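[1] Kindly generate the corresponding structure for this input.
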Amino acid sequence: MDFPMTIDDIRADFALLDDWEDRYRYVIELGRGLPPLPEELRTEANKVRGCASQVWLATKPLVNGGAGKANRMAMQGTSDALIVQGLIAVLFAIYEDKTLDEIVRTDAQGIFAELGLSEHLTQQRSNGLASMVKRIHMDAEMMLAA
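    Predicted coordinates:
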């Protein structure tokens, strides 16, 4: 699988998959395609609270243009659960190439619902997804305020 995948690529692929089992396997494959998270980024500060599995998300500000102020962010992440690793890949696709303002305003959970993923996640996974989205939004807000 080529990365970065866009959310439009994922939507198109989902449209070709008829049943949930195929979509589930596809999400797992997306997760397997993520680059590995360097061991030095698996810190307590990067650990996402509220997830049933182990999840680490590392973000850093990116400066695009001559303003000198960050307007985008780079994201890396991993999980010890295959399906959660796939959810991280979908999140990264949702936020790919967005400005910090756009990240804060993006309804990632709405996109998960549109894809039909939300209805197939356990309550624990849904809570973990909400925690990951909240963390990404908080990091973007902190970078905007800096």
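[2] hey, let's count contacts and neighbours off CA atoms from now on
    Noted.
[3] Helix or strand for the residue positioned nearest the centre of the chain, just tell me which one.
    Nearest to the centroid of the C-alpha atoms of the chain, with distances taken as C-alpha atoms, centre = their mean, sits L91, at 2.4 Å. Assessed by DSSP states H and E, L91 sits inside helix 82-95.
[4] likewise L37?
    Taking DSSP H and E as the definition, one finds L37 inside no helix or strand.
[5] Any figure for the gap between L115 and M73?
    Relative to M73, L115 is positioned 25 Å away (C-alpha to C-alpha, to the nearest Å).
[6] Please apply the same query to G116.
    27 Å.
[7] Quick check on those two: which one has the bigger neighbour count.
    Between G116 and M73, M73 has the larger neighbour count (other C-alpha atoms under 10 Å), namely 23 against 14.
[8] can you tell me which helix or strand the more buried one belongs to?
    Using DSSP H and E, M73 falls in strand 72-79.
[9] residues making contact with the helix ranked longest in the chain?
    Secondary structure assigned by DSSP state H gives helix 123-145 as the longest helix of the chain. Identification of contacts with helix 123-145 by C-alpha atoms under 8 Å, 6 or more residues apart in numbering yields 48-52, 57, 59, 61, 70-71, 73, 84, 87, 91, 100-101, 103-104, 108-109, 118.
[10] to compare against the first, here's another:
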Amino acid sequence: MTINEIQKEIIEEFSVYDDWMDKYSYLIELGNDLKDLDPKDKTDQFLIKGCQSRVWLVSDFVDGKIVFRGESDAVIVKGLVALLLRVVSNRTPEEILNNELFFVDEIGLKQHLSPTRSNGLLSMIKQIKLYAVAYNRISEKGE
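    Here you go, the predicted structure:
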């Protein structure tokens, strides 16, 4: 599945909920399904700057693809992390850099998150793109 196909799948999943409380409940459920990070990964090195809650994002470069792991200490934010990882993990740096994450706007997240959560989400996306840029440079040097 492509990044865009996964995003469309997420949009469809959220479209079954009319009420935002139901969408929040679904986000919390997604967060609860996210595997917890190893305590050794919960360091300042992996902490996302600009998030009101604490969010850790860890990446590994495996066989030309970026594998992301993440967690948050806030239940809704943990759901956001789960959604982002579902879209961008196990992708090449080029895939991440060449695709916009349109699902965030499409499911109405930006309008329904507090300004601080919205800024945190943008910080997570920015960090994902920075990892992709860095790994892209590494893979270009390796060729």
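[11] elements contacting the helix holding L91 of the first structure?
    helix 7-16, helix 20-32, strand 72-79, helix 123-145 (3 or more C-alpha pairs under 8 Å, 6 or more residues apart in numbering; DSSP states H and E).
[12] Tell me the residues of the second structure aligned with the shortest one.
    Residues 65-72 of the second structure are where strand 72-79 of the first structure aligns, with TM-score structural alignment as the criterion.
[13] post-alignment, the matching stretch versus the first structure, mean distance?
    Taken over the aligned residues, the distance from stretch 65-72 of the second structure to the first structure averages 0.6 Å (mean C-alpha distance after the TM-score superposition for the first structure).
[14] for that stretch, which positions count as buried?
    Buried residues in stretch 65-72 of the second structure, counted by 16 or more other C-alpha atoms under 10 Å: 65-72.
[15] which two from those end up farthest apart in space?
    K65 and S72 (23.2 Å; C-alpha to C-alpha).
[16] can you tell me how far the equivalent of D139 of the first structure over in the second structure sits from S25 of the second structure?
    Following TM-score structural alignment, the counterpart assigned to D139 of the first structure within the second structure is Y131. Distance, Y131 of the second structure to S25 of the second structure, using C-alpha to C-alpha: 30 Å.
[17] So between those two, which is more surrounded?
    Between Y131 of the second structure and S25, Y131 has the larger neighbour count (other C-alpha under 10 Å), namely 21 against 14.
[18] leaving aside the residues next to it on the chain, what's closest to G50 of the second structure?
    Distance criterion C-alpha to C-alpha, 6 or more residues apart in numbering; nearest residue to G50 of the second structure, sequence neighbours excluded, is G120 at 5.5 Å.
[19] count of neighbours near the alignment partner in the first structure of that neighbour?
    Counting by TM-score structural alignment, G120 of the second structure corresponds to G128 in the first structure. Neighbours of G128 of the first structure under the rule other C-alpha under 10 Å: 22.
[20] again with T99 of the first structure
    T99 of the first structure - counted by other C-alpha under 10 Å - has 18 other residues nearby.
[21] need the contact list for the equivalent of it over in the second structure.
    Aligned counterpart of T99 of the first structure in the second structure: T92 (TM-score structural alignment). Residues counted as contacts of T92 of the second structure (C-alpha under 8 Å, 6+ apart) are 64-66, 132.
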